[in-house]
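> The amino acid sequence is not available; the structure is as follows:
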């Protein structure tokens, strides 16, 4: 047995980590967002946030099979790419800060960002800027930096997309495509900066089929007519995850 796999199997709370990832994938499949918002705070109970980010990035490869093909056909692909390129560039400083921060302050930062994002989403925040190329690039760049620092690639883009007046199907597809592709692009950068090591890679690979099952089920039950219900359910699960994952309970 490879040494990295042996170490991965010895991870404390591995079964719970996999169950959390299954839940995160399910919400991502039907709501179109929320996987990292659920997994990162809960996984950080068992492993340092840096490792949780690495595991999430590797396991999210499954979304390229279960979620991306359908979303790519429905998305405004030019808009996705205008956000994706600057996001890829700003991942670098974000990941550097991720590596540099102590565990406890990082966990509080992650929890605070999720709570602020959730409050903005539930209160119906609306953007004031038009979705032109400059705005898309700025949103993408901010998402990449925050995603590199915390693993939360979604909040900035989710708020930007959900607060517009575009059709629900296109908004959801844009979000899914951006988050899935940025998650894939994070992997080589995380590896280059030493966040993804052998054991983390194996942990992510072990989790990938679990995440794929969750996203596939969520994708299968999605019905645009009930988008508001899925969104509210996603908000509820995210709120529960961040409250349980607060360092306050350690």
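Looks like it came in fine. Quick caveat: nothing in here was measured; it's all calculated off a predicted structure. Numbers count the residues shown, from 1 in each chain.

> can we go C-alpha only for contacts and neighbour counts from here?
OK.

> Once you drop chain neighbours, what's closest to the residue sitting nearest the centre point of the chain?
In the chain, the residue lying closest to the centroid (C-alpha atoms, centre = their mean) is residue 36, at 3.3 Å. Spatially, and ignoring its direct neighbours in sequence, residue 36 is nearest to residue 152 (5.7 Å; C-alpha to C-alpha, 6 or more residues apart in numbering).

> Distance of the one you found relative to residue 110?
Counting by C-alpha to C-alpha, to the nearest Å, the separation of residue 152 from residue 110 is 8 Å.

> Not counting sequence-adjacent ones, nearest residue to residue 168?
Of all residues not flanking residue 168 in the chain, residue 224 sits nearest, at 7.3 Å (C-alpha to C-alpha, 6+ apart).

> Next, count neighbours for that neighbour.
Per other C-alpha atoms under 10 Å, the neighbour tally for residue 224 reads 14.

> looking at it, residue 96 is touching residue 192, isn't it?
No. Using C-alpha atoms under 8 Å, residue 96 is not in contact with residue 192; the gap is 10.5 Å.

> Neighbour count for those two, which is higher?
The residue with more neighbours, out of residue 96 and residue 192, is residue 96; 18 against 12, by other C-alpha under 10 Å.

> show me the contacts for the more buried one.
By C-alpha atoms under 8 Å, 6 or more residues apart in numbering, the residues touching residue 96 are 148, 149, 193.

> which element is it on?
helix 77-100 (DSSP states H and E).

> for the following helix or strand past that helix, which positions count as buried?
The helix or strand immediately downstream of helix 77-100 is helix 103-122, counting by DSSP H and E. Buried residues in helix 103-122, counted by 16 or more other C-alpha atoms under 10 Å: 103, 106, 107, 108, 110, 111, 113, 114, 115, 117, 118, 121.

> want to compare, so here's the second one:
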């Protein structure tokens, strides 16, 4: 049995996924997030979302291991833990809410709000409440609800982090650390529901080398000379991902 048979992919499919994962890894290495979003947006042409989700978990874990040291050293751990606690508490409410609202409708609403908030931040309009202690837990709680509702909670956390008046390195480190911690809570759900199985884990492991290569390249781009462009790049990336997701939601 060859490797491609083991992961149940043809050579062209694996090559296309490897290219997608490498590019997404570069973005993750520079911005600190968006690996899964980019893989899901492009990889869905090759595999269904339910098969991409566990692969993305493996890729995120590989990327987080590479980037965790910087995230732990530079991130504001008080803010990160506040976001994690708020998110954990918010997820059950999101799951309950999705029963009252269709997934398509809820995702459209959430993505529209993300676009508006990202554009607001690009216009440098500040929301004072987000700088308070209560604002940290509120942002995490909303991210948790959105995770349960439409699986885009990470984008909400990214928006919150980018709203802070902090150096680019601190913002990026906070995103890295939050994503790393949240991986340990999501794997429980994936294992319990059977989403993560042997084939998915093997595929994720096979593609992780490409993700790591991309992350390494992206980290090399995160230099002081590019720091002023970090925040606008991430906000434009969020807007682009949200618009893409919104279009896919309306066409599905």
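Received it, and whenever you're ready, just let me know what you need. Owing to the predicted nature of the structure, the values given are computational and were not obtained by experimental measurement.

> out of the contacts of residue 96 of the first structure, which are buried?
148, 149.

> Show me which of the contacts of residue 96 of the first structure is closest to residue 87 of the first structure.
Here the nearest of those to residue 87 of the first structure, counting by C-alpha to C-alpha, is residue 148; it sits at 9.3 Å.

> Was I right to think the closest one contacts residue 95?
Yes. With contact defined as C-alpha under 8 Å, residue 148 of the first structure counts as touching residue 95 (4.3 Å).

> could you show me where the helices are in the second structure, in order?
Per DSSP state H, the second structure has helices spanning 3-7, 11-31, 35-43, 49-74, 77-98, 103-122, 133-150, 153-163, 168-193, 198-221, 230-251. These are given in chain order.

> what about the fourth one, how far off from the first structure?
Looking back up the chat, that one is helix 49-74 of the second structure. Compared with the first structure after fitting, helix 49-74 of the second structure has a mean deviation of 1.5 Å; criterion: mean C-alpha distance after the TM-score superposition for the first structure.

> what's the angle from that helix to helix 11-31?
30 degrees (axes from the mean of the first three to the mean of the last three C-alpha atoms, to 10 degrees).

> Next, the buried residues of helix 49-74 of the second structure.
51-64, 66-68, 70-72, 74.

> can you check the third one too?
Of the residues in helix 35-43 of the second structure, those scored as buried under the neighbour-count criterion (16+ other C-alpha under 10 Å) are 35, 36, 37, 38, 39, 40, 43.

> Enumerate every residue touching residue 135 of the first structure.
residue 129.

> Tell me the residue in the second structure aligned with it.
Counting by TM-score structural alignment, residue 135 of the first structure corresponds to residue 135 in the second structure.

> Please report how far that match lies from residue 12 of the second structure.
Distance, residue 135 of the second structure to residue 12 of the second structure, by C-alpha to C-alpha: 47 Å.

> again, but for residue 26 of the second structure
Distance from residue 26 of the second structure to residue 12 of the second structure, by C-alpha to C-alpha: 21 Å.

> Mind checking which of the two has more residues around it?
Just comparing residue 26 of the second structure and residue 12: by other C-alpha under 10 Å the higher neighbour count belongs to residue 26, 25 against 10.

> with the first structure superposed, average distance for stretch 135-144 of the second structure?
Aligned to the first structure and superposed, stretch 135-144 of the second structure gives a mean residue distance of 2.0 Å (mean C-alpha distance after the TM-score superposition for the first structure).

> in that stretch, what counts as buried?
Neighbour-count burial for stretch 135-144 of the second structure, counted by 16+ other C-alpha under 10 Å, picks out 135, 136, 137, 138, 139, 140, 141, 142, 143, 144.

> could you dump those residues to TSV with distance to residue 79 of the second structure?
Output for those, formatted as TSV (distance: C-alpha to C-alpha, whole Å):
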residue	distance to residue 79 of the second structure
135	10
136	6
137	9
138	11
139	10
140	10
141	13
142	15
143	14
144	15
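
> closest to residue 19 of the second structure among these?
residue 143 (29.8 Å).

> Leaving out the residues flanking it, which one is nearest to the closest one?
Ranked by C-alpha to C-alpha, 6+ apart and with sequence neighbours excluded, the top spatial neighbour of residue 143 of the second structure is residue 153, at 4.3 Å.

> what sits against that neighbour?
If you count contacts by C-alpha under 8 Å, 6+ apart, residue 153 of the second structure has them with 142, 143, 144, 145, 146, 147.

> go on, residue 221 of the first structure?
Residue 221 of the first structure is in contact with residue 30, counting by C-alpha under 8 Å, 6+ apart.

> roughly how far apart are it and residue 237 of the first structure?
17 Å.

> likewise residue 121 of the first structure?
Using C-alpha to C-alpha, one gets 14 Å for the distance from residue 121 of the first structure to residue 237 of the first structure.

> same deal with residue 53 of the first structure?
From residue 53 of the first structure to residue 237 of the first structure the distance is 19 Å (C-alpha to C-alpha).

> Give me the neighbour count for residue 79 of the second structure.
By other C-alpha under 10 Å, the residues close to residue 79 of the second structure number 18.

> so what's it closest to, chain neighbours aside?
residue 136 is the one closest to residue 79 of the second structure (C-alpha to C-alpha, 6+ apart), at 6.4 Å.

> what's the answer for residue 56 of the second structure, then?
The spatially closest residue to residue 56 of the second structure, leaving aside those adjacent along the chain, is residue 36, at 5.4 Å (C-alpha to C-alpha, 6+ apart).

> mind listing what the closest residue to residue 23 of the second structure other than its chain neighbours touches?
Distances taken as C-alpha to C-alpha, 6+ apart place residue 214 nearest to residue 23 of the second structure, at 6.2 Å, with adjacent residues excluded. By C-alpha under 8 Å, 6+ apart, the contact set of residue 214 of the second structure is 21, 22, 23, 24, 25, 26, 27, 29.

> In TSV: the residues you listed, plus distance to residue 164 of the second structure.
Conversion of the contacts of residue 214 of the second structure to TSV gives the following (distance: C-alpha to C-alpha, whole Å):
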residue	distance to residue 164 of the second structure
21	29
22	29
23	27
24	25
25	25
26	24
27	21
29	20
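
> tell me which of these is nearest to residue 201 of the second structure?
Of all the contacts of residue 214 of the second structure, residue 201 of the second structure sits closest to residue 21, with 15.2 Å by C-alpha to C-alpha.
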